[in-house]
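Visitor: Based on what follows, work out the 3D shape:
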Amino acid sequence: MNSPADTPAQHRIQARHRWRHSQRREGIEALAETLLSEALGDVFGRWCLQIGACQRNLGERAGTLRRVACAPWSRSDGDLVADECMLPFASDSCDAVILAFALEFSTRPHRLVREAERVLNDRGVLVVLGQSPLSVAAWPRLLGLSGRALPRGAGLVRPGRLQDWLDLLDFEVENRLGFATGWPWRGQARWAPMVPLADCYALVARKRVAPITPQRVPQKRLRPAAAPGGVVAGNFRKRWERETS
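Guide: The predicted structure follows:
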C-alpha cells in the first residue's frame, strides 16, 4: 500500500517545491516576462488570470482592469488560493488566462486546460508556458539519470500533445516559441518558430467562436378556415357585409 507521500499529488507538490528553489527558475521567468509583454499587448478588458508556479506577475502588460494570480497551493504564491480545476470565476468572464508552468505540477492537466477554456470569453487569449520533455535539459531524465535542470516528479506535457488539446477545444494557436537559458542557448528568446530542443515553450492561442448568421424562416401562407357546411369563412363574411349594408 502506498504511503501518502507516494501519491501523484504529493509528487507534484514536491516537484513544485524543487522548481521554486531551482537556480534556473529566475532566469526562465525573466525571459517569459519579456516575451509576454509582447503577446499581451493587445489584450484589453476586465480580467487577466494567471495560474501556476510562477513568482512573477506575468500579466502586468495586459491592458485589463484587474490582474490576479491564482495559486492552488498557498497564498504566498498568488493573490488567491483556489482549486485550479474549479476556478471561482464565472464562465466567459476573463479576457486572458496565463498557465505559467502549471501543467507540469497538476494531476489533471487536461481538465485544467478545459477550465481555462470555460472562464475565457469570446476571442479570449490563452498563453501556456511549459517545460518540454524533449529538450536538451530533459535528456538525463529520458536516460534514467538524475538531472538537475528539470524538477524531479513533474509531469511534462509535449507541445504537440498540448496543441491537440487546444484544437479539440476550438482554440486557434497564433504563436509558438521555444526559449531557454544556459548552454547552448544563452538566453535566446524571441517570437519565432519553436525550437524542438529548447528547454521551455510558449503557446499563444485564441478562443474561436463560430459566427452565427441569423436565417429567415419562411412563413407558411395560412389558408382561410372552412366554416360549417363547406362555406369558406372569408367569403361568407363578405357576403354577409354586402347584404347588411
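
Visitor: C-alpha from now on. contacts and neighbour counts both.
Guide: Will do.

Visitor: what does stretch 61-78 contact?
Guide: 36-37, 40-55, 57, 59-60, 79-84, 95 (Cα atoms under 8 Å, 6 or more residues apart in numbering).

Visitor: Sequence B follows; please return its structure for comparison with A:
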Amino acid sequence: MTAKIIGLTEWFATAPGQYLLAWEREQFDLAVADLFGFNALQLGLPELDALQANRMPHRWLALPEVPVFANDASTQQPTPRVALVTNAAALPFPEGSLDLVVLPHTLEFSADPHHVLREVERVLVPEGRVVISGFNPASLWGFRQARGRLVGASQLYLPEAGDFIGPWRLRDWLRLLSFELESDRFGCYRPAMHSEKWLNRYAWLDRAGARWWPIFGAVYFVVAVKRVRGMRLLGPAWKPQRAATAAPVSVANRH
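Guide: Modelled structure (predicted):
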C-alpha cells in the first residue's frame, strides 16, 4: 500500500488503524469504568467511543464538524452520546463543571495543543481526570513516519497531518498545569506493516514488548488528576468543645 494517507479517519479504516483502535478501546474502558461523577466529555475521534464503559449520566462528544457515519454496524456508536460541534480550544462549559475529559489523539491533531490542555484544565473540577492517548514518536511506527516525511508523502505510515507529541513532553505540560500523573502505559509493539496478515504474524511482540521494551510502544495512554494547590477537605466538627473550667479561688480563713 503506497497510497497517500490523507487524514486520521481514513487511516483508522486500515489494518493498523483497526489494530490500534482495538487496543485503545480496551484501555479507555478500563480507565473510565470506575470513574464517578455527573459530566464527561470526549474531544474528537468519533470512530472510538471512549466513554462507553463510563456510567456518568451526562456524556458529550465534541467534534470540530458534524460527523458522517457509514451504514455498517462496525461504525455505529454502541452507547448514545450527545454530540456537539465546538472548538476544542474554546469549550462551551463553565469553569469547574466536568468530572472527566478524554482526549483520544486530540492534542497531536490540534493547531494549539497546549491551549487545548489549558482549556481542559479550566473546565475540570478539582480532582477531575483527563485521559489522553497519542502516537509515540520513539517507536517503530514513529521512526517509519519520520523517514516517510523525509522521502515523500507516499511513504508515510501514519496520518499525514499532526504533530506527534512525545510522552515526556506531555508530562511536562501536565506538570505545568498542576496535573498529577496517575498512570501511564504503552501498547502496539508490532512492526509498521500495512497487511493485516503480517500484523497478526507479529502478535507475539505485544507481550514481548510490554515486558522488555515497554516505552517503545506505538501509542501511549496517560491518566492524570487535576490537583488544586492549597485546597483541603474539611470534616464536620463532631467533637464539642469543652467549656473552660474556672480557676480555683482561695477562701480566706474566717478565724
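
Visitor: TM-score for this pair?
Guide: TM-score for the superposed chains, counting by TM-score structural alignment, normalised by the length of structure 1: 0.73, backed by 202 aligned residues with a Cα RMSD of 2.8 Å.

Visitor: hang on, the earlier thing: got a PyMOL select line for the buried ones in the contacts of stretch 61-78 of structure 1?
Guide: In PyMOL, selecting the buried portion of these, with burial taken from 16 or more other Cα atoms under 10 Å, looks like this:
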select buried, resi 36+40+43+47+48+49+50+51+52+53+54+57+59+60+81+82+84+95
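
Visitor: was I right about E115 of structure 1 contacting C85?
Guide: Yes - proximity of E115 of structure 1 to C85 meets the contact threshold set by Cα atoms under 8 Å, at 5.8 Å.

Visitor: intersection of neighbour lists for those two?
Guide: With Cα under 8 Å, 6+ apart, E115 of structure 1 and C85 have no common neighbours.

Visitor: how near is the aligned residue in structure 1 for T86 of structure 2 to I51 of structure 1?
Guide: Using TM-score structural alignment, the equivalent of T86 of structure 2 in structure 1 is A82. A82 of structure 1 sits 10 Å away from I51 of structure 1, going by Cα to Cα, to the nearest Å.

Visitor: Strands of structure 2, start to end?
Guide: 39-43, 58-63, 82-85, 98-104, 124-135, 179-187, 219-226 (DSSP state E).

Visitor: any chance of those in JSON lines, plus distance to K197 of structure 2?
Guide: Converted to JSON lines, the strands of structure 2 look like this (distance: least, Cα to Cα, whole Å):
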{"stretch": "strand 39-43", "distance to K197 of structure 2": "32"}
{"stretch": "strand 58-63", "distance to K197 of structure 2": "33"}
{"stretch": "strand 82-85", "distance to K197 of structure 2": "36"}
{"stretch": "strand 98-104", "distance to K197 of structure 2": "26"}
{"stretch": "strand 124-135", "distance to K197 of structure 2": "22"}
{"stretch": "strand 179-187", "distance to K197 of structure 2": "19"}
{"stretch": "strand 219-226", "distance to K197 of structure 2": "21"}
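
Visitor: what about A62 of structure 1, how many neighbours?
Guide: Residues lying near A62 of structure 1 (other Cα atoms under 10 Å) number 23.

Visitor: Enumerate every residue touching the alignment partner in structure 1 of L20 of structure 2.
Guide: Under the alignment by TM-score structural alignment, L20 of structure 2 pairs with I28 in structure 1. Taking Cα under 8 Å, 6+ apart, we find I28 of structure 1 in contact with 180-181.

Visitor: How about D122 of structure 1?
Guide: 92, 207-209.

Visitor: rerun at 10 Å
Guide: Taking Cα atoms under 10 Å, 6 or more residues apart in numbering as the criterion, D122 of structure 1 is in contact with 92-95, 206-210.

Visitor: What's the ChimeraX syntax to select whichever of these are buried?
Guide: If you want just the buried ones from those in ChimeraX, going by 16+ other Cα under 10 Å, the selection is:
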select :93,94,95,206,207,208
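
Visitor: of all the contacts of D122 of structure 1, which comes closest to F171 of structure 1?
Guide: Proximity of these to F171 of structure 1 was ranked by Cα to Cα; the top entry is K207 with 4.6 Å.

Visitor: Now which residue in structure 2 aligns to the closest one?
Guide: In structure 2, the residue matched to K207 of structure 1 (TM-score structural alignment) is K226.

Visitor: which residues sit in contact with A224 of structure 2?
Guide: 127-132, 171, 174-175, 178-184.

Visitor: and the nearest residue to it once chain neighbours are set aside, how many neighbours does it have?
Guide: Leaving aside its sequence neighbours, A224 of structure 2 sits nearest to L181 (Cα to Cα, 6 or more residues apart in numbering; 4.4 Å). If you count neighbours by other Cα under 10 Å, L181 of structure 2 ends up with 16.
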